[in-house]
Structure formats: structure tokens, C-alpha cells
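Asker: Quick one: sequence and predicted model below, then my questions.
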Amino acid sequence: MNYLKLIRYQNLLMLALMQLLFRYGFLNFQSIPLALNEWQYLLLVFATIMIAAGGYVINNIMDQATDNDNKPNQVIVGKSITEVTAYNVYFLVTVLGVGAGFYLSNVIGKPGFAAIFIVISATLYLYATSLKQMLLIGNFVVALLLAFSVIIIGVFDLLPAINTENKVIMADLFSILLDYAIFAFVINFIREIVKDLEDINGDYNQGMNTLPIVLGIKRTAKLVLVLSLIPLVLVVLYIKKYFFAFDLYLATIYALIFIVAPLIYFPVKMIDAKNSKDFHHLSIVLKLVILFGLFSIAIVTYNILHHA
């Protein structure tokens, strides 16, 4: 169980489920060729979660001092698992992820795409060792990497299968993936700032340069409140333009209950948020918004098929 906590298995399961939903709850229902067969797509999911697991492990290794301040009961490295063992796990999962990515890149005839997995792995290492200490840079990087876990589906499953006959529909499908990636980026960027609010004490003791440390808790909380209104407005406009306009009532109801409602709840609760417990609660709310938002692709697909 300690090893599962080390790689943050809950987050990996969410990531894997999200990628599986995009394939089996969306792309498989489109009248298009896909570049990867079933087991190759599963290998893409495996590569993604292995590299993500490596990122979590190296982050746990580098965050020992900070976690001892912020979450002493949740520290794994140095207590339940030695640092040497943690490094071995990091190297193992990273090599497996990059190796799977290298194989898939050659399968689709794009060997240069293997660099994607190498760059992501290197970025996760840099984030854990240095980038997270820089003002907003670490927040941006984490949010971008989550967004890319959606885009990579299009890069490996759609892009190699494009031809002159299907390029229009492929572009439309890639655009949908991009919309979801942008949604994931915006919400996760805000969530990373909320997590900085939650961890301000430990970050301050370790000399981190996070937004709450620079601006203070109250100013940062107000900024987060304002930022949270942006995705709320964008999601409402998106629902009106694409869901409601095309009579996708099931998708509309789902989005209003599981995405819009939490996005309204978040700024309301942010007004009174003051301590680590409050910010932790709000971080979970945003995590659920990301989860329900990405899962909506299956609801939309079902609604389109049922409506048709």
C-alpha cells in the first residue's frame, strides 16, 4: 500500500480512466480510422500513467521537508519507504513509460514523437527539483502537463490517421480534444494556486516562492476567486453554444449539475476560506470539476447517439 501511495495511485487511476473514456466513450463512436489498435492504445495509457507516476515519486522525494511541515502523517519517503528505494521506483516507472512511448512512436511511423515522452519526464523532474520554487512557473507546468495528457490522445491516435478524405472531421475531433485540454489546464492552474494556499506554512519554511507567500493569503484568495469566474463563464457559454443549441439536454443537465454548480460553489466558499482545511476542501472541489468535466465527453457522445 505504501508503494501505491508513493505513486499516488488515485490520481493515476483518474488519468487512466479519463484517457480510456476519450477512446471508448468518444473516438470509437466516430466514423474515422484510428492509428492505434486496442492494445496499442492501452500501451499509450500505460506510458502516460508510468511517466506521471515517476513525476509523483520524484516530487515525493524532493518534498520530504515540506511534507513534514504540511502533511506529517502522509509522508512516505524517509519513513515507510527509503529514499534509495523511492529513486529506484522512479527510474523503473520512468524507463517503462519512455520505453513504451518510444515503441508507440515507431508503430505510428513517427519515431521523433518519442521525444515527447522524454521531454515530459524531464519537465516533471525539473518541476520537482526547481521549477515549483519559481513564482507561478510550477503551477503553469503542472496544469500544462495535465492538458497534454488529453492532447496526446490526438497526437498518437488521430494525427497519424489523417488523410485528404477525413482531414475536416479529424480537425473537428482534434478541436474537441483541445477544448477539453484547455478546460483541464485552466481549472488545474487555479487548483495549483489553491494548493499553494493550503501548503503556505511548509513552503515558507523551505524558502519557496509561491504566490501566497509573495502576495499573502488574503490577496491570493481574492485573486483565485476572480480567476474562478473565468472558467465558469466560459463553461456556461460553451454549454449554450454546443449543448443547448443542438438539443443535447442530457449533456446540458449533466454539465449544469456536475460542472457549473461546483464552479458556482467554489467562489462562494472561497470568500470565507481562511485556513489550510478550507483550502484543502476547495482543492478537492476543483479536482472533482476536472474529473466530471473530462468525463462529460462520454455523456455528450451518448446524448448525440440517443438524440440521433
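Answerer: Looks like it came in fine.
Asker: going forward, measure contacts and count neighbours with C-alpha atoms only.
Answerer: Fine.
Asker: number of nearby residues for residue 74?
Answerer: The number of residues packed near residue 74 is 12, by other C-alpha atoms under 10 Å.
Asker: give the contact list for it.
Answerer: residue 67 (C-alpha atoms under 8 Å, 6 or more residues apart in numbering).
Asker: Any figure for the gap between the residue nearest in space to the middle of the chain and residue 42?
Answerer: Nearest to the mean C-alpha position of the chain, by C-alpha atoms, centre = their mean, lies residue 146 at 3.0 Å. Note on residue 146: its distance to residue 42, by C-alpha to C-alpha, to the nearest Å, is 18 Å.
Asker: Looks to me like the residue nearest to the centre of the chain is in a strand.
Answerer: No - read with DSSP: H, G, I helix; E, B strand; the rest coil, residue 146 is helix and lies in no strand.
Asker: That one: what's it in contact with?
Answerer: Counting by C-alpha under 8 Å, 6+ apart, residue 146 touches 181, 184-185, 188.
Asker: what's the answer for residue 283, then?
Answerer: So residue 283 contacts 191, 194-195 (C-alpha under 8 Å, 6+ apart).
Asker: Closest one to residue 134 out of the residues you listed, please.
Answerer: residue 195 (14.9 Å; C-alpha to C-alpha).
Asker: so that closest one touches residue 279, yeah?
Answerer: Yes - here residue 195 reaches residue 279: they are 6.9 Å apart, a contact under C-alpha atoms under 8 Å.
Asker: When the two are compared, which one has more neighbours?
Answerer: residue 279 (23 against 19).
Asker: residues touching the more buried one, list them.
Answerer: So residue 279 contacts 194-195, 197-198, 273 (C-alpha under 8 Å, 6+ apart).
Asker: Reformat those as CSV; add distance to residue 213 and secondary structure.
Answerer: Converted to CSV, the contacts of residue 279 look like this (distance: C-alpha to C-alpha, whole Å; DSSP: H, G, I helix; E, B strand; the rest coil):
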residue, distance to residue 213, secondary structure
194, 12, helix
195, 12, helix
197, 8, helix
198, 11, helix
273, 16, coil
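Asker: let's bring in a second one:
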Amino acid sequence: MNYLLSLLNLCRPVNLLLGCFTVLMSAYMMDEFPHVETLIEAIVVVVSFVGASNAFNDYVDFDIDTINRPNRPLPKLQLTKKSALHISIALFILGSVASIALEPAATTIAMGAVLPVAIVYSTSLKGLPLVGNAAVAFTVGMTFIFSGAAFGDAMALLTPAIITFGFSFIRELIKDIEDIEGDRRADLKTFPILFGDRVAAKLSSALIIALLVASVVPYCRGDYGMPYMMLFTLGVSWPLCISIGLLIGTPATQTYSNIANLMKVCMFVGLVAIGMGESILA
């Protein structure tokens, strides 16, 4: 049982739930719940790729995580590096095989875009300033494009994909500030290492403001209704405004960790807001 729990932690259960929830919300927005088989296949692909990416990242980042993430399964020696590699390969294969049963566009997105970027990120892009952040944000945002393709229209969910990309990019930048000590020892060249944590915090704050301004656009265009704007304001905008104050006024590793976790919650709330706003207009 402990071994299975360690495997689950390796794959990041919250991220798995977020991936599953994204596909479910995509199906809801596209009115595709009657197509249960397609829905299940899409969930298998997304959950497999999310788990595989996290396991592979931990395999590659073993030395870094002994400093930045000592409570993860590999640094705690609950699992071996070989086990992490094997589970990542198995999950990548499972996700790739499952994607073949979907629409060709979805298969192409999964195997031709998300899979290679996820692998290259861990091996080559992680330490590049902002490029690594964009790579992670790309794979997260593409969950909506993939889901849209699986349900017949890849561009139907472009707006939530863009918003999710923005969330993920900012969150990854904040995580880089949190991980600056271990990343520096690993000789990575992340943005906070090159320009300092204070500059990175100011950039993160500016990007949060830009994201909040951009989030109003779908409402102004009539894409989403008032429920979207109300829930987004209360459940996303206000927490992120508080995060800006903490980024600037309370610089500390724990602060950055708390903000990164808060942004993950805000992503859940943002998805619900989009679903509610679109359902009113349907």
C-alpha cells in the first residue's frame, strides 16, 4: 500500500485531478457528456501524460529535488529512480495508445506536440529563462485544445486554453523563485537566478495584472455571462490581488510556495467560472 501511495504522489494527485477536471469541463462546455467512450479515452490520455510528465521530471531532477522538494518520493527514497523512469515510460505509452482511438487531430496534438515538449522540458528546457516556464504552460493549456479536438473542434476551447496558459506560466515563474537555491546549485539559468528574485517577483506581479485584465475580455465580448465575471472576480481576481501584495511585500520561500498553491486553486475556480458563464449563454 505504501508503495502505491508513493507512486501516486510521484504522479502528483492534485495535478491528475486538475487534468481530469479540465477534460470534464471541456466536455461540459462542448455538450459532449453523451459521448462517454470518447470522454473516458480523453481522460485516460490526459491523466496518463500528466502522471508520466511528473514522474519523468522527478527522475531527471532527483539531485535538485533533494534541496527544493525533499519530501517527494524519490528524495525520501520511497521509490528508486529506475521505478520513476519505468512508470513514466509506461504512462507515456498508455496515453499515446489511448490517443489513437480519438480523432486524428487529438492524436496529433497528444503525440506530436504535448509528448515531445513534456520530455524536452525536463531534459533541456527547464533551466532556460522563461522558455521552460512557457513549455510547461504550453502543455497545460493544450489540454483544452486536445479536449476540443477529441470532441470534434480543436479551436472551440481556445479562450480557456489561453487563460490557462497564462495562469500556468505565472505559477511556474513563481515556483522558480521558490526553487532558486536548488536551481542555482544545479547551474540552471532560470529567470530569478539571472535577474534576481525581486525582479522576478515584480515581473510575476505585472503578469498577474495583465492576466486579470485579459480575463475581462471574454465577458466584454459576450463569450461568457455574468456568473463567469462574478465568480472569477471573487474566486480568482481577489486572491491574485492579495498574491501581488505578498510577492512585493513579503518575499520569502514559504510565501512563494503558498502563492503557487493558491494559483492552483484559482485555476480550479477559473474553470468552474468559465463553465458557469458559458452554460448561461448556451
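Answerer: In hand now; what should we look at? The model shown is predicted, which means the values in this text are computed figures rather than measured ones.
Asker: ok, which stretches of the stretch 1-150 of the first structure are helices?
Answerer: For the stretch 1-150 of the first structure, the helices defined by DSSP state H, counting those that start in this stretch cover 2-6, 9-24, 38-62, 64-70, 83-107, 114-129, 137-153.
Asker: Just want the angle from the third one to helix 137-153.
Answerer: Put plainly, it is helix 38-62 of the first structure. 170 degrees (axes from the mean of the first three to the mean of the last three C-alpha atoms, to 10 degrees).
Asker: once aligned to the second structure, how far is helix 38-62 of the first structure on average?
Answerer: Its aligned residues in the second structure lie a mean 0.9 Å from helix 38-62 of the first structure after superposition (mean C-alpha distance after the TM-score superposition for the first structure).
Asker: Read off where that helix ends up in the second structure.
Answerer: Alignment of helix 38-62 of the first structure against the second structure: residues 36-60, by TM-score structural alignment.
Asker: Can you give the distance of that stretch from its chain's centre?
Answerer: Relative to the centre of its chain, stretch 36-60 of the second structure is centred 12 Å away, using C-alpha atoms, centre = their mean, to the nearest Å.
Asker: on that earlier part again, deepest in the core, which of the helices of the stretch 1-150 of the first structure is it.
Answerer: helix 38-62 (a mean of 22; mean count of other C-alpha atoms under 10 Å).
Asker: Other residues contacting that one?
Answerer: By C-alpha under 8 Å, 6+ apart, helix 38-62 of the first structure touches 6-9, 12, 15-16, 19-20, 76-77, 83, 86-87, 89-91, 93-94, 96-101, 104, 117, 120-121, 124-125, 128-129, 149, 157.
Asker: Would you mind measuring from the aligned partner of residue 288 of the first structure in the second structure to residue 256 of the second structure?
Answerer: Using TM-score structural alignment as the criterion, residue 288 of the first structure maps onto residue 265 of the second structure. Using C-alpha to C-alpha, residue 265 of the second structure is found at 15 Å from residue 256 of the second structure.
Asker: What of residue 276 of the second structure?
Answerer: Separation of residue 276 of the second structure from residue 256 of the second structure (C-alpha to C-alpha) stands at 30 Å.
Asker: can you check residue 32 of the second structure too?
Answerer: 38 Å.
Asker: Then residue 56 of the second structure?
Answerer: Distance of residue 56 of the second structure to residue 256 of the second structure, given as C-alpha to C-alpha: 24 Å.
Asker: Next: residue 23 of the second structure.
Answerer: Separation of residue 23 of the second structure from residue 256 of the second structure (C-alpha to C-alpha): 28 Å.
Asker: returning to what we had before: of the contacts of residue 279 of the first structure, which are reproduced in the second structure?
Answerer: Among the contacts of residue 279 of the first structure, the contacts conserved in the second structure (both residues aligned by TM-score structural alignment, their matches' C-alpha atoms under 8 Å) are 194-195, 197-198.
Asker: For the residues you listed, give me a markdown table that also has distance to residue 220 of the first structure.
Answerer: Shown next, in a markdown table, are these (distance: C-alpha to C-alpha, whole Å):
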| residue | distance to residue 220 of the first structure |
| --- | --- |
| 194 | 9 |
| 195 | 11 |
| 197 | 8 |
| 198 | 11 |
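Asker: between these, which is nearest residue 108 of the first structure?
Answerer: residue 195 (38.4 Å).
Asker: ok, the alignment partner in the second structure of that closest one - contacts?
Answerer: Superposed on the second structure with TM-score structural alignment, residue 195 of the first structure falls opposite residue 175. Taking C-alpha under 8 Å, 6+ apart, we find residue 175 of the second structure in contact with 256-257, 260.
Asker: ok, residue 175 of the second structure to residue 16 of the second structure distance?
Answerer: Going from residue 175 of the second structure to residue 16 of the second structure by C-alpha to C-alpha gives 19 Å.
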